[in-house]
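Undergrad: Fold the following and give me the result.
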Amino acid sequence: MDKPILKESLRLLSSLGKISSRSMFGGFGVFIDDTMFALVVQDKLHLRSSEETINLFKEQGFEPYVYKKRGFPVVTKYFALPEECWNEPDSILLQAVIALDVAKKDKEKQKTAEPSRIKDLPNLRLATERMLKKAGINTVEELRSTGSVNAYKAIQQTHSSHVSDELLWSLEGAIKGTHWSVVSSETRCELRKQL
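TA: You can find the predicted model right below:
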């Protein structure tokens, strides 16, 4: 369904850098160097908007892509280019450059944003956050200052069932901002000794 417009979009936008596409949102996300800035869905190219460009897109008659999640409509930041835009590929490229810049800035903001809740840290979920709260650790700052070993011990004391070692690696990874599987075997041995 979206393949002809996807192929044409990839050809046109390839001048912006290393281009790729991935299946998502019922269509295909378009990426330059791992930054998604466009979406091809419903036989249309959609470009990412920002607070600055959203009104411009609306004034030009662009429509946002809307999909359903659990029966409710979700309005995305991606706006469909009308068919007549394809008569002026240079105009599409100009707007794509802006969309790519917006996407890169948003990606940077996400990288530097501090998680506000424990469940937002790597490896941790809402269930882990609840376990930590029950153990008296309520914030990201408290978890970091307590440390993985002491947080693990606190969970062991307040949790009725067995707590696996994987939780200890998950807490250590969360504090360091990495996935638990990359916690080195040396670090794991050291953490076990501290227990």
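Undergrad: From now on I want contacts and neighbour counts done on CA atoms only, so please keep to that.
TA: Fine.
Undergrad: Downstream of the longest strand along the chain, the next helix or strand is which one?
TA: For the chain, the strand with the greatest residue count under DSSP state E is strand 72-80. Using DSSP states H and E, the helix or strand that directly follows strand 72-80 along the chain is helix 89-112.
Undergrad: mind listing what's buried in that following helix?
TA: 92-93, 95-96, 98-104 (16 or more other C-alpha atoms under 10 Å).
Undergrad: got the contact list for that helix?
TA: Applying C-alpha atoms under 8 Å, 6 or more residues apart in numbering, the external contacts of helix 89-112 come out as 12-13, 16, 32, 35-38, 47-50, 85-86.
Undergrad: Now show me the structure for the sequence below, then we'll compare the two:
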Amino acid sequence: MPARPPSEFVSNICETLARLGDVRARRMFGGYGISCDGLTFALVADETLYFKVDATNRAAHEALGLEPFRPFADKPTALSYRPPPDSALDDPDELLDWARPALEAALRAAAAKRSKGRKKAVSASRAA
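TA: The predicted model follows:
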């Protein structure tokens, strides 16, 4: 059975964010992961867009009362993704203004993960 194409909402998001690079949507957990040049920086769940946040860009979302993505309504788990303001969905330039810090947050997370992996590899080689 062929994969179902992304919704019109997801396709429009990818098209709008294409100025960032090679933006693609991939089905995951009943929604979509949105990646740029292979790095996931956004999610779409229930036709709601969420951008990656970290200590650097979280305050901008919090200042507007934008709540974190909670994958399970009956559990307190929150992921480090928050929506942009509704106005950004109507303005491509504003959406890009919210997407760029999310992509930067994803790059920082990937760099930290690589650094942590190298430290573990060095520790393992010393132990051997």
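Undergrad: quick one: TM-score?
TA: Overlay of the two chains. TM-score (TM-score structural alignment, normalised by the length of structure 2): 0.81; 121 aligned residues with a C-alpha RMSD of 2.3 Å.
Undergrad: hang on, the earlier thing: just the ones of the contacts of helix 89-112 of structure 1 in strands?
TA: Reading strands off the contacts of helix 89-112 of structure 1 with DSSP E, I get 32, 35-38, 47-48.
Undergrad: just the residues you listed now: which is nearest W169 of structure 1?
TA: Proximity of those to W169 of structure 1 was ranked by C-alpha to C-alpha; the top entry is T35 with 29.7 Å.
Undergrad: what residues are up against the residue positioned nearest the centre of structure 2?
TA: Residue closest to the mean C-alpha point of structure 2, counted by C-alpha atoms, centre = their mean, is A42 at 2.2 Å. Contacts for A42 of structure 2 (C-alpha under 8 Å, 6+ apart) come out as 33-35, 49-52, 81, 102.
Undergrad: Reformat those residues into CSV and put distance to P68 of structure 2 next to each item.
TA: Formatted as CSV, the contacts of A42 of structure 2 follow (distance: C-alpha to C-alpha, whole Å):
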residue, distance to P68 of structure 2
G33, 16
I34, 17
S35, 19
L49, 11
Y50, 8
F51, 9
K52, 10
Y81, 6
A102, 13
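Undergrad: Buried ones only from those residues, please, as a PyMOL command.
TA: Listed next is the PyMOL selection for buried residues among the contacts of A42 of structure 2, using 16+ other C-alpha under 10 Å:
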select buried, resi 33+34+35+49+50+51+52+81+102
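Undergrad: lining up the contacts of A42 of structure 2 with structure 1, which overlap?
TA: Retained in structure 1 by both residues aligned by TM-score structural alignment, their matches' C-alpha atoms under 8 Å are the following of the contacts of A42 of structure 2: 33-35, 49-52, 81, 102.
Undergrad: returning to that earlier point: show me what the residue nearest to the centre of structure 2 aligns to in structure 1.
TA: Alignment note (TM-score structural alignment): A42 of structure 2 maps to A38 of structure 1.
Undergrad: Please apply the same query to E94 of structure 2.
TA: So E94 of structure 2 corresponds to S91, using TM-score structural alignment.
Undergrad: What distance do you get for that match to E52 of structure 1?
TA: For S91 of structure 1, the distance to E52 of structure 1 equals 18 Å [C-alpha to C-alpha, to the nearest Å].
Undergrad: quick one, helices of structure 1?
TA: 3-13, 54-59, 89-112, 126-134, 140-146, 148-158, 165-176, 185-194 (DSSP state H).
Undergrad: Buried deepest among those, which one?
TA: Ranked by mean neighbour count under mean count of other C-alpha atoms under 10 Å, the helices of structure 1 are led by helix 165-176, which reaches a mean of 20.
Undergrad: what is the orientation angle of it with helix 126-134?
TA: 80 degrees (axes from the mean of the first three to the mean of the last three C-alpha atoms, to 10 degrees).
Undergrad: Tell me which other helices or strands helix 165-176 of structure 1 touches.
TA: helix 148-158 (3 or more C-alpha pairs under 8 Å, 6 or more residues apart in numbering; DSSP states H and E).
Undergrad: The helix it packs on vs helix 185-194, what angle?
TA: 50 degrees.
Undergrad: From the contact counts, what lies against helix 148-158 of structure 1?
TA: Against helix 148-158 of structure 1 (3+ C-alpha pairs under 8 Å, 6+ apart) you get helix 126-134, helix 165-176.
Undergrad: next one: the last one to chain centre, how far?
TA: So the one you mean is helix 165-176 of structure 1. Counting by C-alpha atoms, centre = their mean, to the nearest Å, helix 165-176 of structure 1 is centred 21 Å from the centre of its parent chain.
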